[in-house]
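Novice: based on what follows, work out the 3D shape:
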Amino acid sequence: MFAMLEENLIKIYERSFRENREMSALTDYFKGETFSYYEMAKEIAKLHLLYKKAGIRQGDKIALIGRNNPRWCITYIGTVTYGAVIVPILQDFTPADIIHIINHSESRLLFLGDNFWDVIEEDQIKQIEAVFSLTDFHVIYERDGKALTKFQRDIVKNYRSKYPRGFSVGDIKYPDIPNDRVVLLNYTSGTTGYSKGVMLTVNNLTGNVTFAMSALNTQTGTYYFQKGGRTLSFLPLAHAYGCAFDFLAPLAVGGHITLLGRIPSPKILVEAMAVVRPTIICCVPMILEKVYRKQVLPLLEKGPMSIAVKIPLLNAAIYSVIRKKLMDAFGGNVSIFIVGGAPMNQETEAFLMKIRFPITIGYGMTECAPLISFTPDNEFKAGSCGRYLKNLLEVRIDSPDPEHEAGEIVVRGENVMAGYYKNEKDTQKVLDADGWLHTGDMGTMDPDGTLYIRGRSKTMILSGNGQNIYPEEIEDKLNNMYMVLESLVLDAGNGRLRALVVPDYEQADAEGVDKSELPQIMQNNLQELNAQLAAYERVSDITIYPTEFEKTPKRSIKRFLYSASLLDS
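Specialist: Below is the predicted model:
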């Protein structure tokens, strides 16, 4: 078992904000507004005065929803450095979910993007005492009296009376918040249909951030996160993955974060990459898969390159041309692409590794804030999701032969949550008496601790002859086939597997393929797919589904919405 960590995130920030005070910390890409570390620390100091005025105590909850912008980040850091609990809410949640989370978390204050106030009625959130705008922190609504409205209107005067000689480096000083204190309530998007509030401690966040600070390419000896490094943040910061590595880690080392608000269109993303020239990119697989399918595959399938790639001496030269093209598309300065949040398509991954693209795939879950495994890109093994973090966690596979036979991945250690808020029943389901977190993911593990995910235990299908079938592995193959945008493999009973497929209508239009031809194309895909599968995994038929599947904010399909009954409707 591990003891608490010696480092403490709040003290790491105190040190970083002082040492990096002249450096740029946060930039709003569209507004062009930038806060240096010193300016950010001043805004945090003003928030602390506001919290004191509002009677906020350590442990009180403060809810936060809006697009990623500097004041979103300042609210988050201002809350945890005060010792209160931040409750970041994903902006993709429905109004009903947002209201449920604000109430379930017992938040006292609410910070939001102005557009979110349009979908919330004040009598639906009765314990919220005041609502603040993420545009400039003015009070949008106050339940009783006008004390906070007046305080915020006079914030500059109030701040000057607190710091009559001006705000100095020595004033960047935060209270001692012990490592076992809960400072974050993260409500999971979850693909199970309802959300749970994950209680994360200072220790959980410190484990993730200190690991990121020490992560380096062991070949070149360079750290991925470093002072002056540039991050282009487009993943939702209310989600544990984007939060830890696009936001919390860069601020610990003096990095500069440019905030794009939310996952943008490919065109805006490419423009922003050229402007920011990020040194590190965290993304979900979908982004790299789209680039591979839309930009790389056409080069390899048509024209002179498709011939040259087949000539052994030429293909290395072609690969370096493609690698440079891809690197330039992402600003030309990236030292590593960290991919997480969902499984990566195997064909895309294999190609990127072949051209020595600096990619690594990590694995985690909100309940671990989020990291469980990660490997530097120069040591990454194909098909894996890195080695588990041995100085922070213990990991075991519940299987008689963990190397060859998949079992549930269970985890214990520094990154593991304190439990689900006000939900003892669900806490006991995943956290056993010895502190092991049952992830619900099935995997195998090499002797060196490298993990391979096979699928979710919930989605695993038991075949008629007792074989375990992981639908995700079949979908991965099917998604690589002609005109397939995405797919779901479902258990149709009586030992039959059937597939729902969303065709790539964009590709069909571009190639002049009539919709009436799609059923035959899918029939051809079915034959090709079954030729690659074991007899017990074969799919009996493919049904075309007309629209993209509904996704969670981290872009995984909400599988619980789709059942085999859809195949006959």
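
Novice: could you use CA atoms for every contact and neighbour count after this?
Specialist: OK.

Novice: quick one: Arg18 from Tyr452, how far?
Specialist: 41 Å (Cα to Cα, to the nearest Å).

Novice: between these two, which is the more surrounded one?
Specialist: Ranked by neighbour count (other Cα atoms under 10 Å), Arg18 and Tyr452 place Tyr452 first, with 22 against 19.

Novice: which residues touch the closest residue to Leu248 other than its chain neighbours?
Specialist: Of all residues not flanking Leu248 in the chain, Val209 sits nearest, at 6.7 Å (Cα to Cα, 6 or more residues apart in numbering). Under the criterion of Cα atoms under 8 Å, 6 or more residues apart in numbering, the neighbours of Val209 are 9, 244-245, 248-249, 252.

Novice: go through those and flag which are in helices.
Specialist: Mapping those onto helices (DSSP state H) picks out 9, 249, 252.

Novice: what's the closest of those to Pro358?
Specialist: Closest approach between the ones in helices among the contacts of Val209 and Pro358, by Cα to Cα: Ala249, at 19.5 Å.

Novice: number of nearby residues for that closest one?
Specialist: Ala249: 22 surrounding residues under other Cα under 10 Å.

Novice: and it, how far from Leu90?
Specialist: As judged by Cα to Cα, Ala249 and Leu90 stand 20 Å apart.

Novice: try Met199
Specialist: 16 Å.

Novice: let's see this one next to it:
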Amino acid sequence: MEFTQAPAVMIADHAQLTDPVWDNADKHPNVVQFVTPARNISCAEFREEVASVASGLREAGVKPGDRVALMSKTRYEWTLIDYAIWAAGAITVPVYETSSAEQVQWILSDSGAVACFTETAAHSALVREFVNTVWQIPDLPRGTADFERHRGQADDPATIVYTSGTTGRPKGCVLTHRNMLSDIGNAIPVLPRLFHQGSSTVLFLPLAHAFARLLQIGVVQGRVTTLHTADVKDLVSDLGAFKPSFILSVPRVFEKVYNGAKQRAHADGKGAIFDRAERVAIAYSESLDSGGPGFALKMQHKLFDKLVYGKLRAALGGRCHSAISGGAPLGARLGHFFRGIGLLVLEGYGLTETSPAITFNREDAQRIGSVGQPLPGVSVRIADDGEILAKGEVVFSGYWNNVEATKEVLDDEGWFHTGDLGALDSDGFLTITGRKKEIIVTAGGKNVAPAVLEDRVRAHPLVSQCMVIGDRKPFIAALVTIDAEALPDTPLTDSDLRARVQEAIDEANKAVSKAEAIKVFRILPRDFTEATGELTPSLKVKRAVVMKEYSDEIDAIYGS
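Specialist: The predicted structure is shown next:
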């Protein structure tokens, strides 16, 4: 199967990511582009600040084509520095602020970075071992007012994003101005409710990740008023105060919103009401795809909108009508639940190598449970072995200094091999079915895609992570971690906890055959975290790390 969408826009050969900054300042100088705790920043002021820092970079000796690293949490200065690097003609190299010394050394040395921006004194001390020029936020280089931004080619590299990867050393994905402009330029026309002047959002995901970076480019191009926040602990209060019209998030945040609301309802003795409201929300959403709700369902939905749904929307600020979800599977259940309460969650799919979005759902073309249709200008093909292939201007030009790795994923016809498995329906909606390299083959020869089971187990309020195992083993098993925040005030006994997790296992097993079902599970003593090495910065499970860390538990499961 193959499906292609005609491009909505074409990128000119001299187009640059800084073009919207200069255009907005000329045509809409007084529109508020960014909101910070100290002040509002207009389009004109943003251009002035970008030009000032870019001029400072140039005076410091940074030349077009030089790589400049940026190691910081999400904040306004991250966006300012990113655009200033581009205005100077240089290439941004994002570094997660949680990166280890070894990872930082590799990224800075492999990219050949000539300078680095940091956020903390600890970051500065770390990177000074590898680069000579370091600027610590908020002390940024400032140059003369007389500045002419660099005007390069659309195919010039704009950024090198090192994929965190679930195994091995990070590889540097080279994304050009054309790659990123094509991605957002073709997304904005089919997301009219989101990216426009008067719209607003809170940007809280790490900007070192390509997913959040795409939103950053979108809010500038669409003049969306944006608040940056790095601390997820402040997110609820920031949402309540700022009242965004849409947000970008990952499924784990949506799961926590849902699980937290359900937990509070049950703790307050209103569990039965919430559970009924949940069923009505899902049924209401499902009915929208099959002729619409009947009278009785409409009345129930209206009642629960007053009792439950309105309060959930209020937690997001009360004005939030849409959300974009990516980075991991959301699942049909959560998608229907949130649409049923009045929040349209538009799930998409892509990889760092594809700038990153290649498919997404949109308001007028949505199929919950899928990751949507190809972006305008993108072709998606399903190979004979089920692998998802992508082609278009959004596909990267290759890995930095790594020709062999590039050849492994880019074929002679320009198709990018994602490593993911999926299926296309007749309307071009893509469904992800698993990861090619993560397919489990049991001792009996049964092929099992872990994602189907893992997503369903994680849907349980008490479960944080689930990793399905069983490669070359006689049966399928699972390692499960518990979400400590979801535990009830009254401690559960071990048997009670196992019984609750068994409920999640039983529900997941309904989606597969008996040969694919989870037969045994182990509850691990702690959750997976990035700090302890089991999760990537984008919260993907490092399967090899978990397998090694918990080899004793795995051996016990299989009697090794």
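
Novice: what's the TM-score for these two chains?
Specialist: Aligned and superposed, the two chains score 0.86 in TM-score terms (TM-score structural alignment, normalised by the length of structure 2); 520 aligned residues with a Cα RMSD of 2.6 Å.

Novice: and the contacts of Val209 of structure 1 as TSV, adding distance to Leu299 of structure 1?
Specialist: Compiled in TSV, those are given as follows (distance: Cα to Cα, whole Å):
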residue	distance to Leu299 of structure 1
Leu9	47
Ala244	36
Phe245	33
Leu248	38
Ala249	37
Ala252	41
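
Novice: of those residues, which pair is most distant in space?
Specialist: Leu9 and Phe245 (14.0 Å).

Novice: give me the nearest residue to the residue nearest to the spatial centre of structure 1, chain neighbours excluded.
Specialist: Residue closest to the average C-alpha location in structure 1 (Cα atoms, centre = their mean): Tyr241, at 3.2 Å. Closest residue in space to Tyr241 of structure 1, ignoring its immediate chain neighbours: Pro370 at 5.9 Å, by Cα to Cα, 6+ apart.

Novice: what about that neighbour, distance to Leu47 of structure 1?
Specialist: Going from Pro370 of structure 1 to Leu47 of structure 1 by Cα to Cα gives 27 Å.

Novice: which of these two has more residues huddled nearby?
Specialist: Neighbour count, other Cα under 10 Å: between Pro370 of structure 1 and Leu47, Pro370 has more, with 27 against 22.

Novice: map that one across to structure 2 for me.
Specialist: Aligned counterpart of Pro370 of structure 1 in structure 2: Pro356 (TM-score structural alignment).

Novice: so what's that match up against?
Specialist: For Pro356 of structure 2, the contact set (Cα under 8 Å, 6+ apart) comprises 183, 210-211, 214, 349-350, 394.

Novice: and those residues as CSV, adding secondary structure?
Specialist: Formatted as CSV, these follow (DSSP: H, G, I helix; E, B strand; the rest coil):
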residue, secondary structure
Asp183, helix
Ala210, helix
Phe211, helix
Leu214, helix
Tyr349, strand
Gly350, strand
Val394, coil
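
Novice: of the residues you listed, closest to Asp506 of structure 2?
Specialist: Comparing the contacts of Pro356 of structure 2 against Asp506 of structure 2 with Cα to Cα places Tyr349 closest, at 28.1 Å.

Novice: residues contacting the closest one?
Specialist: By Cα under 8 Å, 6+ apart, the residues touching Tyr349 of structure 2 are 326-327, 356-360, 371-372.

Novice: so which of the residues you listed sit within strands?
Specialist: Counting by DSSP state E, the contacts of Tyr349 of structure 2 place 357-360 in strands.

Novice: so can I have TSV of the residues you listed showing neighbour count?
Specialist: TSV is the format used below for those (neighbours: other Cα atoms under 10 Å):
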residue	neighbour count
Ala357	25
Ile358	27
Thr359	25
Phe360	25
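
Novice: output the residues you listed as JSON lines; include the columns distance to Lys436 of structure 2.
Specialist: Output for those, formatted as JSON lines (distance: Cα to Cα, whole Å):
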{"residue": "Ala357", "distance to Lys436 of structure 2": "19"}
{"residue": "Ile358", "distance to Lys436 of structure 2": "18"}
{"residue": "Thr359", "distance to Lys436 of structure 2": "19"}
{"residue": "Phe360", "distance to Lys436 of structure 2": "21"}
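
Novice: no further queries at this time; thank you.
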